[in-house]
Each structure stands twice: as structure tokens, then as C-alpha cells.
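Undergrad: Sequence below, structure please.
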Amino acid sequence: MSAVPLSVLDLVPVSSGSTAAAALHATVDLAQRAERAGYARYWLAEHHLNPGVAGSAPTVVIGAVAATTSSIRVGSAATLVGNVRGLQIAETFGTLAALHGPRIDLGLGRSGAPAPGTPKPPSLAPRADEVVDGLLVPAPFDFRIAAGSRFALQGELLGRVPGDVDRFEGDLELVRALFAGTWTRDGALVEAPPATGAPVELWIHGSTGGESARIAGALGLPYGANYHTSPGTVLASVEAYREAFRPGVLDAPHVIVSADVVVGRTADEASELALGYGQWVWSIRSGVGAIAYPTPDEARARPLDDEAAAAVADRLATRFVGDASHVADRLETLRRVTGADELLVTTITHDHEARVRSYELLADEWARRAEQEVPAAV
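TA: Modelled structure (predicted):
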């Protein structure tokens, strides 16, 4: 691989006509093949009440993936504070590390989208689409939770309360102290095995360049920025992290940036495989919940209306679709513009084998380019 490693972000998508069980088995298969292809990390996302996403229990899936792989790092992107308490997070990931060794990553994120009335961060200020050194940075999409939406129901069933977002920094401090074995109550040391001393790599993930970026930078932690879900705010997010950075866990800033990609053997094949993405993103953004990922024929039969197409235009325009050379070029641009130290690739197609092949084709092209960059031995 290149000096900038590629990693996998898996949402455990459910294809139309398939089942959640099949999607989970496909995830384990993809992880094994991603390890063989040379990917550095395999991260699982957390989503709830979505018919088209089976990744509702990422820590369980992390264990299954880690048990069937041997070298690839495995973790979450992200475990959402507010959905689960700090003590449970530390004990769960400590358990994973105890069972599978020092290759477990814990990515922490703030739970949910802002409620109505929450002040907008500067990165969400209205502006036109921009092209920055070859990278499209579209107008930001301001995602808000609507009353009665699937997102609101998730919050209710998970027991979220309005103060959960404000708890993020405190829960992060608790998790770090439990891992370090330094947490005290009333002057007495409190241990939480197997969290105590667990060799877990901790990351903070964010989208808009707000508190998550500031906290990650202030603590000197590595940071995950989302081009794939929030392409309009990725530069602000990375900039906010770097501006806040102070040496801590790390001596220098370290950023991984995500991207949606589909690689085909030809550009035409990739375009065919990529169909259905607009309908899938619209189902999420509309608050209905992710639909089962459609076939290309199903997508053609149910085109988006003008309102829906406009609501997902930023995501469609920033998905890298093509043959391996084209997609690698787009990833190189993303890396150059954001200064990413790592890239996190997420690919969704209806057909599992096509999805695996997309990752394998990209890995081969990335490795080929890395070999060309290595100076010949003297």
C-alpha cells in the first residue's frame, strides 16, 4: 500500500431481496478479503432502526470480524456517546482487546443530529458549491432531526436525553481514565477490568468542525473527518481539528478522511453498480430510515423526484465512481486537499461479489502506485 493507507468503513448494508443475517455474513467475508487485499483497518458504523442496514450492534460485529482475521485493525466509526454509557464503552472495548489483542480501535462520536433550535456551526453557513484544488466541496447540507422521524424514535428507544451531547467530553474523560487505570472516586482508585490497561487505540470522529474536532485536537487524539456523509464541511472539520491540536496522545495531528467509492472493471460497469445510491441516501435523509439497497433495475424503475434529487445531490456528486485508476486519482486529490494521513473507503453495491471486487481492484491500483513511488534499492 501507499504511505497513505487505505481502510474500510462497513455499514453492513442489506440488499433488496436479502436479509440482515446474510448482510452480517457478507461483512465477515468482506473483512477477511479486505485483510488479504492489504487494507489497514476495518471499521463498523452504528445505525439503528434501518431496514437496509444491519450494523445496529457494531461491537458484536467487531468481535466476529476480529475472530476471523489476524492482522487488520478492527474497530468502530463511531461508537456514539449517548447511545451507551462511558463505563459500558470502556468495558466492552477492553473485552475486545483482551480477546483479540492490540488491534482494536475505538472511534467515539457525539450521538445524533442537532435538535431543532440548536445553533448552527459556522461550517454550515449557506454558500455555493466550491472546487478546491480539484476537490468538489459542495454547499453544506444542514441535517436536522424532524419530530416523528426514524431518528427521533431511535433517540427515544435508546434513552437519549437532551443533555447527552453535553456529556460527550465527560464520558470521553471517563473512558480514557478507565483504560489508563487512573479513575478515582472519593480518593479511591476504581478499576474496571478488562478495561484497565487495555491496548485500545482511541479516535474521535466528527463532521462539521465543531466540538468533536476541538476536543480531539486539544487532547492530541487522532481524528476522523467525514467527506462521505458531510462533504460540504470536511475542510472546516479538518481545519478546526488542526487549529485546536496540542501534543497529547500524539505529537502531531493525524487525520483519516472517509469517501464513498465504487470501482468497476470499466467505467460503465462502475456506473451500473453505483445505481441505487441516490434512493438509498434519500431514504436516510428523509427520516424514513435506510431502505434495502436496490438493484440497478429497481433504481431505474423508481427515479427520484426533483425534491429528493436536490436533497442528495451533494452525496451523488462526491461519490467516486469509475475504474480503479480514476477512483485512485480522485482519492489522491482528496488526500492532497485535506492533508489526510489515512483514507477510509466505504463501498455499497447491491451485489456482494461486486462490492468485494471494488475493494480488491482499488487495493491493487493503490499498491501499484505505491510501488512506483518507492526508490529502487542501491
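
Undergrad: Please count neighbours and contacts with C-alpha atoms only from this point.
TA: Will do.

Undergrad: In the stretch 151-300 of the chain, mark out all the strands, start to finish.
TA: 184-185, 188-189, 200-206, 223-226, 255-263 (DSSP state E, counting those that start in this stretch).

Undergrad: winner for burial among those strands?
TA: A comparison of these by mean neighbour count, using mean count of other C-alpha atoms under 10 Å, puts strand 223-226 on top with a mean of 28.

Undergrad: And that one, how far out from the chain middle?
TA: 8 Å (C-alpha atoms, centre = their mean, to the nearest Å).

Undergrad: Show me what that strand is in contact with.
TA: 203-207, 213, 216-217, 234, 237-238, 241, 254-259 (C-alpha atoms under 8 Å, 6 or more residues apart in numbering).

Undergrad: Could you point out which of the strands of the stretch 151-300 of the chain sits nearest Glu371?
TA: Closest approach to Glu371 among the strands of the stretch 151-300 of the chain is made by strand 255-263 (20.5 Å; C-alpha to C-alpha).

Undergrad: Against which helices or strands is the closest one packed?
TA: strand 223-226, helix 267-274, strand 320-322, helix 324-338, strand 342-346, helix 352-373 (3 or more C-alpha pairs under 8 Å, 6 or more residues apart in numbering; DSSP states H and E).

Undergrad: so which of these comes closest to Val281?
TA: Of all the helices and strands packed on strand 255-263, helix 267-274 sits nearest to Val281, with 12.2 Å by C-alpha to C-alpha.

Undergrad: for that closest one, packing partners?
TA: strand 255-263, helix 296-301, strand 320-322.

Undergrad: To compare against the first, here's the next sequence to fold:
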Amino acid sequence: MTVPLSILDLAPLVSGGTVADALRRTLDLATRAEEFGYHRYWVAEHHLTAGVASSQPAVLLGQIAAVTSRIRLGSGAVQTGYLTPLAVLEQFGLLDALYPGRFDLGLGRSAQRRSTDLAGPPPAPAPAEARVVDGLLIPKHFDFTPLMKSARAALFGKLLKQPNAEALDLDEVVDQVQTLIAGPYADGLGNEAHAVPGENADLELWVLGSSGGESARVAGARGLPFAANYHVAPAKVLEAVEAYRAAFRPSKVLSAPHVMVSADIVVAEDDETAQQLAIPYGLWVRSIRNGTGAIPYPSIGEAAAHEWTDEDRALVADRLDTHFVGSARRVAGQLETLRRVTGADELLVTTITHDHSDRVRSFELLAAEWHRA
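TA: The predicted model follows:
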């Protein structure tokens, strides 16, 4: 079964490169992705890191829309703890006004308290050890809690949020966005507010999540499509899709659950070449996991020179073990396994290589193999 294949782009910086280089490469890749037949082109939102230039999805998507014509464009995902729902909708409403009917508004939790109002039991703890489910590796869970409680995280929170501001629960964010799109937003006292731009915008609303927690349940309860992160939190991907489907209620948007699942990949003409191109990936993930933040993506030589410790290897094991690397045929087969085991209706892939031409070629080879299947 062939399902739609899409791209997630972080606008990565590489060692020796600049932010301008990274953004120009994103614009080039987006135009090529449209030529290759990818269904969607999403950009991430990351802040205060030396290795990623995609910090403002709406701004970047406007630039991408100007150089493409057909491919759907979206956010993977807007971090809803740092903006009001109105601000988010005005940004994407403006995009829709300029380039109608092309945008996906992907929303994700960030810097928000967890809601206690959503029905359903808490998700089961992730397995303590790796397992294989019908051919798909579900690795040992990586605990992000120390990173989230670090002094660095506190500094980032200080810079990203207004003093004393309290972010809405994700469910409240989605409710306000949907209400503002439908318009008007009323307070029950005879006062109305209209989002301009934003009201009546032709946006496809998505919720993204990395576990079976609040994001999965909000998406399901509101009958919205859900994107689960195998590339960020592979240990919890099955928990996430199962929680979403259990919570799903039909809506005007969907009559049945609709799931997209992400994966990190590198494709080349043969397995050996792809493995060489993927050598820097572990060192890059290590920079994220050790709390220093994503570094500019290293060259193969820079990565090969790194002396790995047992602690290093433990930090990145789950991501390396679930990195799909090889020929187009090999990676397409791994993606098909991911689709089959998760029941995904769409797949979202991301690739980072030091050389831009290798990155473009990776997506080109995969698209040709995928569409041939």
C-alpha cells in the first residue's frame, strides 16, 4: 500500500555554513520536493539553537509559498505555549489570503501545564527495554525530563514567554483557533471579535504529539488529523497512535482517524554510500541530548574524529537504531514497515546531510522508489 509521502525540514545549518545558506537550501529543497511529487512540505519550529534556522514557521512558509505552486505547506509544529491562538491564526490566515488553500496549521504542546480535564486513563509507561513489533523496532525510552528541568531550559523559557504569562492548555488553544476561524469570537455579553486575516481561512488543522498524552487525546476528541513522532520519540509511537484512535470522535473534518507518522532517513545509490553520509547524525543527536542544543551539522570527517564514550552511545542509541539508512529500496521497505505497524495514512520524512546535493538526492531517490511501488 502506497500512502502520501511528505517532508519535514528543520532548515539545518551545517558546519562552515550560515543561516542564510540554510534558508536558501530550504527554498531550493522545497522547489525540488514539488518536482519530485511529495505531498506536503512542513517546517519545524526550534528556538535558540546554533544548528537550526527554522524558528518562525509562518515567516519561512511565506517564502516557500512564493517559490512553489502546488505542494501543501505546513508547520510541524507551531509551539502553542509561546503565542496566543489569535496570533497563530493571524499568521496563517495571512498566508492563506496570499496563497489560498495550501496550508496545514500543525499545532503542538510546549511550555504548557497538562490538562486534567481530558477523558481517558494516563498512557502506560513506555517499555524499559527495546522490542520488535511485527518488524518495527520500538527502542528503549529516552527520558527527556532532566533536559526539561535544566537551567538552560529555564533560560529559554524566560526568553520565549512574556513575564507572568500563563499558556492555555492545548485543548483551549485548538478550541479558540477553531472558533476564530468559524467566526466571530463572542464573549456572551454582546461583544464579538473577528480575526482579520484568519476568519474563514482555508486551513487544514493538525495536532502533533510524541506520546499517548494530551496531544493525542485532543486530536482524537476533536476529530482532527494527528501526526506522531517516530523520529523524535520512537519508543512511544505506538502508544501515541493508539491513544489518538481510542479518543477519536467523528467531526466535520474527519469521519475516521487519520494518522501521519514521521521518520529520519538517509537514502543514497547504495547502502554503503548512505551509511557514510549518515555518520554525522549520531554526533548531531548527541548535541541535542546532552543539553547543549543542536550544533551545526558536522561533516563526515568531523564526526568520524569524535571519540565516543559509553555515555555518548547511550544518549543516542534509540535515534541511531531507528534511523532508516540505505538504498531507496531498503529505506522504502523500512518505511512500509513503519506504515503497516502504525497503520499510518501518511508518512513524513526528514533528512539531514552535510552536503546539500546529497540531501536533495536522498529525497529524489526515495520519491522515485515510493511512487514506483
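
Undergrad: on that earlier part again, can you lay out the strands of the stretch 151-300 of structure 1 as CSV showing distance to Arg246 of structure 1?
TA: Below are the strands of the stretch 151-300 of structure 1 laid out as CSV (distance: least, C-alpha to C-alpha, whole Å):
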stretch, distance to Arg246 of structure 1
strand 184-185, 25
strand 188-189, 28
strand 200-206, 15
strand 223-226, 13
strand 255-263, 14
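
Undergrad: and of these, who's closest to Val165 of structure 1?
TA: Nearest of the strands of the stretch 151-300 of structure 1 (C-alpha to C-alpha): strand 200-206, 12.7 Å.

Undergrad: What range does that closest one cover in structure 2?
TA: Aligned using TM-score structural alignment, strand 200-206 of structure 1 spans residues 203-209 in structure 2.

Undergrad: The stretch 151-300 of structure 1: helices as residue ranges?
TA: 168-180, 211-218, 234-244, 267-274, 277-285, 296-301 (DSSP state H, counting those that start in this stretch).

Undergrad: circling back: pick the most deeply packed of the helices and strands packed on strand 255-263 of structure 1.
TA: Sorting those by mean neighbours (by mean count of other C-alpha under 10 Å), the first place falls to strand 223-226, with a mean of 28.

Undergrad: Any idea which residue is closest to the centre of structure 1?
TA: Structure 1 has Ala77 as the residue nearest its centroid, 4.7 Å off, counting by C-alpha atoms, centre = their mean.

Undergrad: For it, give me its contacts.
TA: Contact analysis of Ala77 of structure 1 by C-alpha under 8 Å, 6+ apart lists Leu9, Trp43, Leu44, Ala45, Glu46, Leu106, Gly107, Leu108, Gly109, His205.

Undergrad: could you redo the last one with a cut-off of 10 Å?
TA: Counting by C-alpha atoms under 10 Å, 6 or more residues apart in numbering, Ala77 of structure 1 touches 9-11, 42-46, 58, 105-109, 203-206, 224.

Undergrad: Report the buried members of the residues you listed.
TA: With neighbours counted by 16 or more other C-alpha atoms under 10 Å, the contacts of Ala77 of structure 1 contain buried members at 9-11, 42-46, 58, 105-109, 203-206, 224.

Undergrad: Which members of the residues you listed are positioned in helices?
TA: Secondary structure from DSSP state H places Pro58 of those in helices.

Undergrad: would you list every one of the helices in the stretch 1-150 of structure 2?
TA: Per DSSP H, counting those that start in this stretch, the stretch 1-150 of structure 2 carries helices over the ranges 19-36, 57-67, 85-98, 145-148.

Undergrad: For the second one, name the packing helices and strands.
TA: The reference is to helix 57-67 of structure 2. helix 19-36, strand 40-43, strand 72-75, strand 78-79, helix 85-98, strand 103-108 (3 or more C-alpha pairs under 10 Å, 6 or more residues apart in numbering; DSSP states H and E).

Undergrad: Give me the number of neighbouring residues for the nearest residue to Arg113 of structure 2 once chain neighbours are set aside.
TA: Closest residue in space to Arg113 of structure 2, ignoring its immediate chain neighbours: Asp169 at 6.5 Å, by C-alpha to C-alpha, 6 or more residues apart in numbering. Using other C-alpha atoms under 10 Å, Asp169 of structure 2 has 21 neighbouring residues.
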